[in-house]
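Trainee: Here is a sequence with its predicted model. Questions after.
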Amino acid sequence: MKQEAGFLHIARNVILVSLALFACWTAAFYLSRYVYSFILWEPHELLAFLINAMLGFIFFGICITIIGPLVKGRQYEFFNEMIQALKSISRGDFRVNLDPEFANRNGRQRNPHPYVQLVESINDMAANLKVMEDLRQEFISNVSHEIGSPLTSISGFARALKNKDMDQEKREKYLNIIETECVRLSRLSDNLMKLAVLDSSEHASHKTSYRLDRQLVTLVLACEPQWDDKKIDMNVELEEVEIFADEDLMIQLWINLIHNAIKFTPEGGKIDVFLTQGEGKVSVRITDSGPGITKQDQLRIFERFYKADQSRTRALGGSGLGLSIVHKIVEMHEGTVSVFSEPGEGATFTVQLPVHS
């Protein structure tokens, strides 16, 4: 189809040039005949032919000289607009939106100009870069906020500790707050580093075959001080499943989900951990009896730095990166992670992974 369109384009140009030459030669013929009759001279046929041909080419050159700048002017306008758009993008201004019809103003609707695709590509590139820039600015803003809050607390309480008249009880309280904020900063730094490593295309995945049920039992027992301290009823039902995955990354995934469930489950609550296998996939469901998540928050729960309950999450020391790490690890293993929840009825996180990815 494209070859046929190219052939028709060439044929049309050949016909137009031929018609232009024919018109110039015709004008040269009648002009030369008028001049011969005016000066009363009849040249030889060969000489008359050469003069007529030369004069026709001169007329054709004059026409090209007159029409050429008009055509070049339109092309210059088109390329100048594209160059200005690319310059804006290079300066960081991604609000570029060229009119796709600009490249097709002189073309027919059924035969679009080939530059239309170029204009659309520039628009797509600008739109994608704008999305990336918005995400970058949002990321910087979130990081600055998450770092700024504990630093402000540390600075304020450290300044208060300079008071020599402060009693020991209050001093211990302020020191504990400073220590807590330092731990929070350290955890934020670790999570940011993990995300940077996971986002890197050079991240080496070390996948092996291992028993997933044994890994989950080990991690649940490792978290026993946390859930036992809150008197949480931990119910674990696991099938024997062998999976091919990066064991270290899986540990990070399950730790984040289990800690998240423990954090939001009230004292005396319940957490269920189920592991099943079927149709080449394994499914892990972790259900808590916490406050639940609204439908609106569920749509953004895996975004970086997103917190469903800002005040509650901040009080519990969250940074909004744990579930982002979970989502990234699951994505790297070609699986899916989802959440189902109703406000006041807890939340269920379901991770589905291929047995052999």
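Mentor: Received, thanks.

Trainee: drop to CA atoms for contacts and neighbour counts, all remaining ones
Mentor: OK.

Trainee: Next, the buried residues of the host helix or strand of Leu21.
Mentor: Taking DSSP states H and E as the definition, Leu21 sits inside helix 2-39. Buried residues in helix 2-39, defined by neighbour count with 16 or more other CA atoms under 10 Å: 20-21, 24-25, 27-29, 32.

Trainee: Now do the following helix or strand past that helix: which elements does it pack against?
Mentor: Counting by DSSP H and E, the next helix or strand C-terminal to helix 2-39 is helix 45-90. Applying 3 or more CA pairs under 8 Å, 6 or more residues apart in numbering; DSSP states H and E, one finds that helix 45-90 contacts helix 2-39, helix 115-160.

Trainee: on contacts alone, who are the packing partners of the helix holding Leu21?
Mentor: helix 45-90.

Trainee: Report the angle between the helix it packs on and helix 115-160.
Mentor: Relative orientation of helix 45-90 versus helix 115-160 (axes from the mean of the first three to the mean of the last three CA atoms, to 10 degrees): 20 degrees.

Trainee: how much does helix 45-90 deviate in direction from helix 2-39?
Mentor: Going by the same axes, to 10 degrees, helix 45-90 makes 140 degrees with helix 2-39.

Trainee: Please compute how far helix 45-90 lies from its chain's middle.
Mentor: 44 Å (CA atoms, centre = their mean, to the nearest Å).

Trainee: What is the burial count for the residue nearest to His333 when sequence neighbours are not counted?
Mentor: Spatial nearest neighbour of His333, chain neighbours left out: Ser357 (6.5 Å); criterion: CA to CA, 6 or more residues apart in numbering. Neighbours of Ser357 under the rule other CA atoms under 10 Å: 14.

Trainee: show me the contacts for Ser357.
Mentor: 244-245, 333-334 (CA atoms under 8 Å, 6 or more residues apart in numbering).

Trainee: Tabulate the helices and strands packed on helix 45-90 (JSON lines), appending distance to Ile178.
Mentor: Below are those laid out as JSON lines (distance: least, CA to CA, whole Å):
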{"stretch": "helix 2-39", "distance to Ile178": "70"}
{"stretch": "helix 115-160", "distance to Ile178": "5"}
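
Trainee: In addition, the following structure is provided for comparison:
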Amino acid sequence: MAGGLGTKTMTSIFKSVPGIKKGLSSPLQHINEEVDRLTQYPGKLMHYEEEPALKLAQKINKIIANNSTAAGMLQDIAQVLGIAFKVDCCCLVTVKGEASGEEITGNWCAQEYSGLQRSNEIFSLEQLDLPVVQCACEPTFEDISTIQNSLAIGCQSLPLPIKAVLAITTRFGNNTNGVINLIKSQQHTWSESEKHLLKSVESVCAIAFSQVVQAELIASQQQYLQLCARHQNLIKQLTLLSRSNLELNQMLQLAIASTAESLGADRGLLILLKYADPLFRTLPKRQIPKAKATLVGEWAKTAESFNSSKLDSQENSFWISECGLCQRVFSESSKSIILNDYIDRNDIQAAPVFGLEQLPAMLLMPLENQGKILGFMVLQQAEPRIWQAAELNVMEMVCAQISNVIIQTQTLRQVQMLVDERTAQLQRSLDVQAKLYEKQRQYVEQLRELNELKDEFLSNMSDRLRYPLTNMRMAIRILRQPGITLERQAKYLDILEEECSKEINLINDLLTLQKLETHQERPQFETIDLNTRIQEIAASFEKKLIDKGLSIHFDLPNQALELQTELESFDRILQELLTNAGKFSERDTVVQLQVEHQIIQQVDRVIIRVINIGNGISEEEATYIFDKFRRGKGRWIPGTGLGLALVQSLVQHLNGEIAVESIPIENTNLSKICFTLTLPQFSDESKSYSESD
């Protein structure tokens, strides 16, 4: 057919397309008569059509060259065509194809229709008896369908009734890429010259449609590239974040903020699970665990967005058994739970933390690692939203990365705890070893000292035992000599008796010291007059002290002072202290004996001080001065080293205490040496001063 289709044929074709009830209507007889009429004047027709077509094509080319936007290009071309063909409206619609996306429309209306509201007559074309839609060239069935779709898409918003349409499909590269619709609001019969003119600009319009589709394709690709760049930047940020030294909660907060912002969500949530039974995480799915979910990270697009901080802090945690939405992750095989709109899904039971009433569109994806669900990442939208496949892929990568970060952090934390525990154990072991080493060193030092003491003791004892025996042996040999006088006999007998007494006293001291250390006997207390007893003991030493140029000064209480003590032990203590003072005092000095009564911790005490002036006692010597067989370094005065050890044992036997203090005297090399003896006044130490009175 030359110009159009018959009414019956076109009507049957158009009935297959919703919204358009009548098809392309151009009687075959009318087309043939119009062709015959035009062929009678070929010269005039060609001359009439060539010039307008050329000018029109030039205008369209100029629009294509100068216009930068796709919508503006179609709008300007529609205006040029509408004015050139003197129609009420011109509608240009691109055809959706493999390379192009959605259809793009460009409309132009005459000035008298620009302020009118949209007309609904497009939906009642079947009521018209006259032909409505005609093609500028012989259409195929594909062209008919394309024209129908373009009218349904491009003419819905037109403000005028549609009474006549002249349409043509444009082809570029053997593919249909657009439709031109010339529309009149009154019934009109399209002439062959109009059809020929429209057909003549078809190729240049096809170029325009191709330009528009390419521009839209480039724009969509640029948008896609920007989206990919944002997604790549997100993955890069998360990778750098996973390598940082931030705490886990800080990393999760930054991760959900970056993800939600990059994917254009209104709100993002990160929820971690804590299983009541840790072994459940290794069990297969389709079982609802006994686990508690806790919100650990949240991001909101604006301050007005829903924020779970408005909720009670207890509502930020919930049990999985109370949230049907989370249960679907365990019961279904899908990797994510997608809600495009929650409004019509009242059958879903969701925890209050999600706030689906305000944010109905949701994408919930589990944080999974080796089959173990660690938690959920949630993106929410206030408006209904369809989540694209690329967004789901990015979300899966983000969840996988976050899951790895959680596992790595937990593993590092466990390793760090193990390292800390092992380090602490090693430190304790080293401390124990150090203490053992120190004790061993002390034991070795003590053994060395004991060995030295033993050697010194043996040397001392051998001298102290051998010297009297030697003197006794010498005295016995002299006594056996014939002709010895009685005077010499008496002298050597005295020596023999004196040396024998020394030997006996030494042995007795050793036995006494051993007996005191084993606590074999309890002290036998008796009451003495302390002032009198001290003067008696000091008087027995007066001759020895005077021979060394020493004198005794007494500082005794004015009134008589009683003391309950063991007389033998008390006498021996005072004798040893006076003996020690006589040995180590500087010549022509005074030995002081001070006595006083004190109440210490509600117990009556007697304080006796023996003070002499001599070479000072160092701090080191003071630590072992009361030890057995120990003598001060550099002290060459003869002795066994048992005197002060025996004093300390006797003092402890009497429940008392003894201490030594060496105070240097200014501008001299001497010191004031004070032995302080503290004894309970009464045998019963618990007896208070008031009771004694």
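Mentor: Received, thanks. Predicted model, so just to flag it, every value in this text is computed and none were measured.

Trainee: thinking again about what came up before, of all the helices and strands packed on helix 45-90 of structure 1, which one is nearest Ile325 of structure 1?
Mentor: Closest to Ile325 of structure 1 of those is helix 115-160 (CA to CA; 14.7 Å).

Trainee: That closest one packs against which elements?
Mentor: helix 45-90, helix 168-199.

Trainee: Report the angle between the last one and helix 115-160.
Mentor: So that's helix 168-199 of structure 1. 160 degrees.

Trainee: For the next helix or strand after helix 168-199 of structure 1, name the packing helices and strands.
Mentor: For helix 168-199 of structure 1, the following helix or strand on the C-terminal side (DSSP H and E) is strand 207-211. Contact here means 3+ CA pairs under 8 Å, 6+ apart; on that basis strand 207-211 of structure 1 packs against strand 242-246, helix 247-264.

Trainee: Have a look at how far, on average, the longest one is from structure 2.
Mentor: Meaning helix 247-264 of structure 1. With mean CA distance after the TM-score superposition for structure 1, helix 247-264 of structure 1 departs from structure 2 by a mean of 2.2 Å once superposed.

Trainee: neighbouring contacts of that helix?
Mentor: Contact with helix 247-264 of structure 1 is made by 206-208, 210, 215-216, 219-220, 223, 226-227, 271, 286-291, 316, 322-323, 325-326, 329-330, 349, as judged by CA under 8 Å, 6+ apart.

Trainee: Could you measure from Leu545 of structure 2 over to Glu586 of structure 2?
Mentor: Distance of Leu545 of structure 2 to Glu586 of structure 2, given as CA to CA, to the nearest Å: 11 Å.

Trainee: Likewise for Tyr224 of structure 2?
Mentor: 108 Å.

Trainee: go on, Asn149 of structure 2?
Mentor: 134 Å.

Trainee: Residue in structure 1 paired with Cys89 of structure 2?
Mentor: Aligning on TM-score structural alignment leaves Cys89 of structure 2 without a counterpart in structure 1.

Trainee: Could you give the number of residues near Cys89 of structure 2?
Mentor: The burial count for Cys89 of structure 2: 29, using other CA under 10 Å.

Trainee: Leaving out the residues flanking it, which one is nearest to it?
Mentor: Cys109 (4.3 Å).

Trainee: from the contacts of Ser357 of structure 1, which is closest to Tyr115 of structure 1?
Mentor: Glu334 (38.4 Å).

Trainee: what about that closest one, is that helix, strand or coil?
Mentor: coil (DSSP: H, G, I helix; E, B strand; the rest coil).

Trainee: if I pick it, what's in contact with it?
Mentor: Per CA under 8 Å, 6+ apart, neighbours of Glu334 of structure 1: 353-354, 357.

Trainee: and which of the residues you listed is nearest to Tyr36 of structure 1?
Mentor: Ser357 (90.2 Å).

Trainee: rewinding a little: I'd like the helices and strands packed on helix 115-160 of structure 1 laid out as a markdown table, including distance to Lys231 of structure 1 and mean neighbour count.
Mentor: What follows is those, written out as a markdown table (distance: least, CA to CA, whole Å; neighbours: other CA atoms under 10 Å):
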| stretch | distance to Lys231 of structure 1 | mean neighbour count |
| --- | --- | --- |
| helix 45-90 | 57 | 14 |
| helix 168-199 | 23 | 15 |
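
Trainee: Turn those helices into TSV, including distance to Arg136 of structure 1.
Mentor: Below are these laid out as TSV (distance: least, CA to CA, whole Å):
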stretch	distance to Arg136 of structure 1
helix 45-90	16
helix 168-199	13
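
Trainee: Go through those helices and name the closest to Glu133 of structure 1.
Mentor: Nearest of these (CA to CA): helix 45-90, 11.4 Å.

Trainee: quick one: the closest one aligns where in structure 2?
Mentor: So helix 45-90 of structure 1 sits over no part of structure 2, by TM-score structural alignment.

Trainee: Counting neighbours, which bits of stretch 214-221 of structure 2 end up buried?
Mentor: 215-216.

Trainee: Can you state the residues of structure 1 onto which that stretch aligns?
Mentor: Against structure 1, stretch 214-221 of structure 2 falls on no residues (TM-score structural alignment).
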